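*Asks:* build the 3D model from these lines:
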Amino acid sequence: MSDRLAEEYDAARPRLVRVAYAILGSHAEAEDVVADCWLRLVEADRRDPVRDVLGWSTVAVSRAALDVLRSARLRRERYVGPWLPEPVVTPAVAAAGDPAERVTLDESVRYALLVVLEQLSPAERTAWVLHDLFGMAFPEVAAAVGRSPAAVRQLASRARRHVAERTPRVDVDRSAHDRVAAAFAVAAAGGDLAALVRTLDPEVVLTGDGGGVVNAARRPVLGPDRVARFVLGTLRRTAAGTGRSVVVEVNGATGFAVVEEDGHVSTVLSLTVDDDRVTRVDIVRAPDKLAGIALGASS
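*Replies:* From the prediction side, this is the model:
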């Protein structure tokens, strides 16, 4: 194994993890796929030196992630309650700190987009992610998906229409998102039902994922009044326990987390904002999806 190969793969690793994560919706599985593909790269390089490490690895990681997604579909169909993607959570202070860290957060795959991608077939999702999100040419996408360039073009086109129909109508900038999130947080923390309702879109949807292990909404909660009451009830239960609510980055956008005394995160709340209102509230409580997050123990 050459030092060049290791250096180029390490440089490519952040992008490869983002590609796999966008396809899978699970950061832990994405990390596993990228680690496995390193071993495949070493073996391939021994047989015939790999000149374009990033290109080779992107196709290999995408193909492996697609295989994992196909096998995971059956498990997700049997999942207890709604299945939500695994969030990537970082301390909110990172956003105002190192500019390099800000770039990393801005390149995050947005949580609301991951939720929409769950509605696509594995092949559609992979084709759209590789072409529309990461700018790969259709011949490269075809190599990853295992179909012709014409076929993956059609897959990406169908996925594009679906994504366009279900994502926010406008591209909400960070300041607008933060303004709405702050109003949501103040109303929720103060137990102000009317103020919290005012932050919510008339068609707001709340989805909870407890994985059948912890309490969570088994069905989507619809409408501003019901969503607001559910959020306030969740906060009351949190206040009665040992956790504390903190502002965090959820996939690069301001969200909230409940941190327990030992430092582990028990709840992550992601907001989707459109036209100055919250259109989605996604609450992840499944322990296996939060196991890798640590934000510091309560003081």
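*Asks:* CA atoms for contacts and neighbours, from now on please.
*Replies:* Noted.
*Asks:* what are the boundaries of the helices in the stretch 1-150 of the chain?
*Replies:* For the stretch 1-150 of the chain, the helices defined by DSSP state H, counting those that start in this stretch cover 3-24, 27-47, 53-77, 99-106, 111-117, 122-128, 138-145, 149-166.
*Asks:* residues near E260, how many?
*Replies:* Using other CA atoms under 10 Å, E260 is surrounded by 21 other residues.
*Asks:* wait, what's in contact with the residue nearest the centre of the chain?
*Replies:* Centroid-nearest residue in the chain, with CA atoms, centre = their mean: Y111, separated by 4.0 Å. With contact set as CA atoms under 8 Å, 6 or more residues apart in numbering, Y111 has these partners: P85, P87, V250, N251, S270.
*Asks:* distance to R218 and neighbour count added to those, as CSV?
*Replies:* As requested, the contacts of Y111 are exported to CSV (distance: CA to CA, whole Å; neighbours: other CA atoms under 10 Å):
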residue, distance to R218, neighbour count
P85, 16, 21
P87, 19, 24
V250, 22, 25
N251, 24, 23
S270, 17, 26
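*Asks:* please give the structure of this sequence too, so both can be compared:
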Amino acid sequence: MIDAMPTDDAFIEHRRLLFATAYRMLGTVTDAEDVLQDAWLKWHATDQSTVQHPKSYLVRTVTNLSLNRLTSARATRETYVGPWLPEPLLTTPNIAEDTELADTVSTAMLVVLETLNPVERAVFVLREVFGYTHAEIADTLDKPEATIRQIAHRARAHVQSRRPRFDTDTAERAHVTEQFMSACAGGDLNALMDLLAPDVTSWSDGGGVVTAARRPLYGPDHVARWVLGVLAKPTVAGVELTSAHINGELGTLASIGGNPVAAFTYDLVDGRIQNLRFQVNPSKLKGLYLDPGTVA
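*Replies:* Alright, predicted model coming up:
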């Protein structure tokens, strides 16, 4: 297991970077950890004395393993029950304070990255998130540098055209989050509707396992009624709502008996919630248990 690796291993030294790379490539904590396990096995099956640059070697290994997994995952996601959302990940408050870094791990960004093909996603993550040169990426993906430049340009334009606009005022976000939790806890339909933008859209990911809307919901009335309806079900009796830093932004964590059962993330535009994402699939909540200081 990875936890049993010696502390002086180069893999341990770069583990956080490797996880961050795999997570942004795949959008799931489970797959990212599987990739790291496979990368560790490859690393320890290699004659490490022949590796001049362990960090580059490991990033290349993780990137290519992620590419292989992402290619097969795309076919699986085509038959996914209801909307597919990334796995939420607890992050430290200092990530939220770094607007640029928070954006790269935000749920909104991960959703946009899903619209790229696997190679475009790899190039975008390595170039725009981690600042690798085109030459370094070309070496990692074994492609001509000119090709990488073209892919990088295309991927950047694609992401910029689809990246949602949102407010970055942390105080405003904290205020709206508190109001959101209060309205939900009190079952106050009008108060919740007041927090939602006129063109609000809500996505919920239950994976066909638990209650979730199979299609996006539109408009304050539909979204608010659905959220309160879910929270009023007997199966979520005793649910506790708390604010938490999720994917680099302040969001809402729903727990029962101290165990996370759902995560609300959203985009805040002009002081109102515009895109609300509700992750409730039990198999996609692992990132809510991880130590925020060891990931992203």
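*Asks:* follow-up on the earlier one: tell me which of the contacts of Y111 of structure 1 persist in structure 2.
*Replies:* Cross-checking the contacts of Y111 of structure 1 against structure 2 gives P85, P87, N251, S270 as conserved contacts, using both residues aligned by TM-score structural alignment, their matches' CA atoms under 8 Å.
*Asks:* the closest residue to the first one other than its chain neighbours: how many residues sit nearby?
*Replies:* Of all residues beyond its chain neighbours, the one nearest P85 of structure 1 is G25 (4.7 Å), with distances taken as CA to CA, 6 or more residues apart in numbering. Other residues lying near G25 of structure 1 total 23 when counted by other CA under 10 Å.
*Asks:* now swap in the one 5 residues further on and tell me
*Replies:* Residues contacting A30 of structure 1 under the criterion other CA under 10 Å number 25.
*Asks:* that one -> structure 2?
*Replies:* Counting by TM-score structural alignment, A30 of structure 1 lines up with A32 in structure 2.
*Asks:* isn't its match right up against R15?
*Replies:* No. Applying CA atoms under 8 Å, one finds A32 of structure 2 not in contact with R15, separated by 11.3 Å.
*Asks:* for the residue mapped onto L192 of structure 2 from structure 1, give its distance to L39 of structure 1.
*Replies:* By TM-score structural alignment, L192 of structure 2 lines up with L196 in structure 1. Noted for L196 of structure 1: a distance of 50 Å to L39 of structure 1, by CA to CA, to the nearest Å.
*Asks:* just R51 of structure 1 next, same as before
*Replies:* R51 of structure 1 is 16 Å from L39 of structure 1, by CA to CA.
*Asks:* cool, G263 of structure 1 as well?
*Replies:* In terms of CA to CA, G263 of structure 1 sits 34 Å off from L39 of structure 1.
*Asks:* neighbour count for these two, which is higher?
*Replies:* More neighbours surround G263 than the other of G263 of structure 1 and L39, with 16 against 11 (other CA under 10 Å).
*Asks:* my read: that one touches G292, true?
*Replies:* No. Using CA under 8 Å, G263 of structure 1 is not in contact with G292; the gap is 11.3 Å.
*Asks:* grab the nearest non-local neighbour of E13 of structure 2.
*Replies:* That would be T7: by CA to CA, 6+ apart, it lies 7.9 Å from E13 of structure 2.
*Asks:* what's the burial count for the one you found?
*Replies:* That count, for T7 of structure 2 with other CA under 10 Å as the rule, works out to 10.
*Asks:* what does the one 5 residues further on give?
*Replies:* The burial count assigned to I12 of structure 2 is 16, neighbours taken as other CA under 10 Å.
*Asks:* go on, the one 4 residues further on?
*Replies:* Neighbouring residues of R16 of structure 2 were enumerated by other CA under 10 Å; the total is 15.
*Asks:* now do the same for it: its match in structure 1.
*Replies:* Using TM-score structural alignment, R16 of structure 2 pairs with P14 in structure 1.
*Asks:* if I look at its match, how far off is P85 of structure 1?
*Replies:* Relative to P85 of structure 1, and taking CA to CA, P14 of structure 1 is found at 19 Å.
*Asks:* quick one: the corresponding residue of structure 1 for E249 of structure 2 and R70 of structure 1, what's the gap?
*Replies:* Under the alignment (TM-score structural alignment), E249 of structure 2 maps onto A253 of structure 1. Going from A253 of structure 1 to R70 of structure 1 by CA to CA gives 29 Å.
*Asks:* sec struct for T242 of structure 1, please.
*Replies:* Using DSSP: H, G, I helix; E, B strand; the rest coil, the structure places T242 of structure 1 in coil.
*Asks:* contacting residues for it?
*Replies:* T242 of structure 1 sits in contact with E260, E261, where contact means CA under 8 Å, 6+ apart.
*Asks:* could you do G251 of structure 2 as well?
*Replies:* T177, S243, A244, H245, A263, F264, T265, Y266.
*Asks:* mind listing what's buried in the host helix or strand of it?
*Replies:* Secondary structure assignment for G251 of structure 2, by DSSP states H and E: strand 249-256. Residues of strand 249-256 of structure 2 classed as buried: E249, L250, G251, T252, L253, A254, S255 (neighbour count, 16 or more other CA atoms under 10 Å).
*Asks:* what's the helix or strand just after it aligned against in structure 1?
*Replies:* Per DSSP H and E, the first helix or strand lying C-terminal to strand 249-256 of structure 2 is strand 259-269. Matched against structure 1 by TM-score structural alignment, strand 259-269 of structure 2 falls on residues 264-274.
*Asks:* what does that stretch contact?
*Replies:* Residues external to stretch 264-274 of structure 1 that are found in contact with it (CA under 8 Å, 6+ apart): 87, 111-112, 168-172, 177, 180-181, 250, 254-260, 278-285, 287, 290-291, 293-297.
*Asks:* among these, the buried ones, what's the ChimeraX command?
*Replies:* Selection of buried members from those for ChimeraX, criterion 16+ other CA under 10 Å:
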select :87,111,112,168,177,180,181,250,254,255,256,257,258,259,260,278,279,280,281,282,283,284,285,287,290,293,294,295
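*Asks:* filter the contacts of stretch 264-274 of structure 1 down to the ones in helices?
*Replies:* Y111, A112, H177, V180, A181, P287, L290 (DSSP state H).
*Asks:* can you tell me which of these is nearest R78 of structure 1?
*Replies:* P287 (17.4 Å; CA to CA).
*Asks:* and that closest one? What does it align with in structure 2?
*Replies:* By TM-score structural alignment, P287 of structure 1 lines up with P282.
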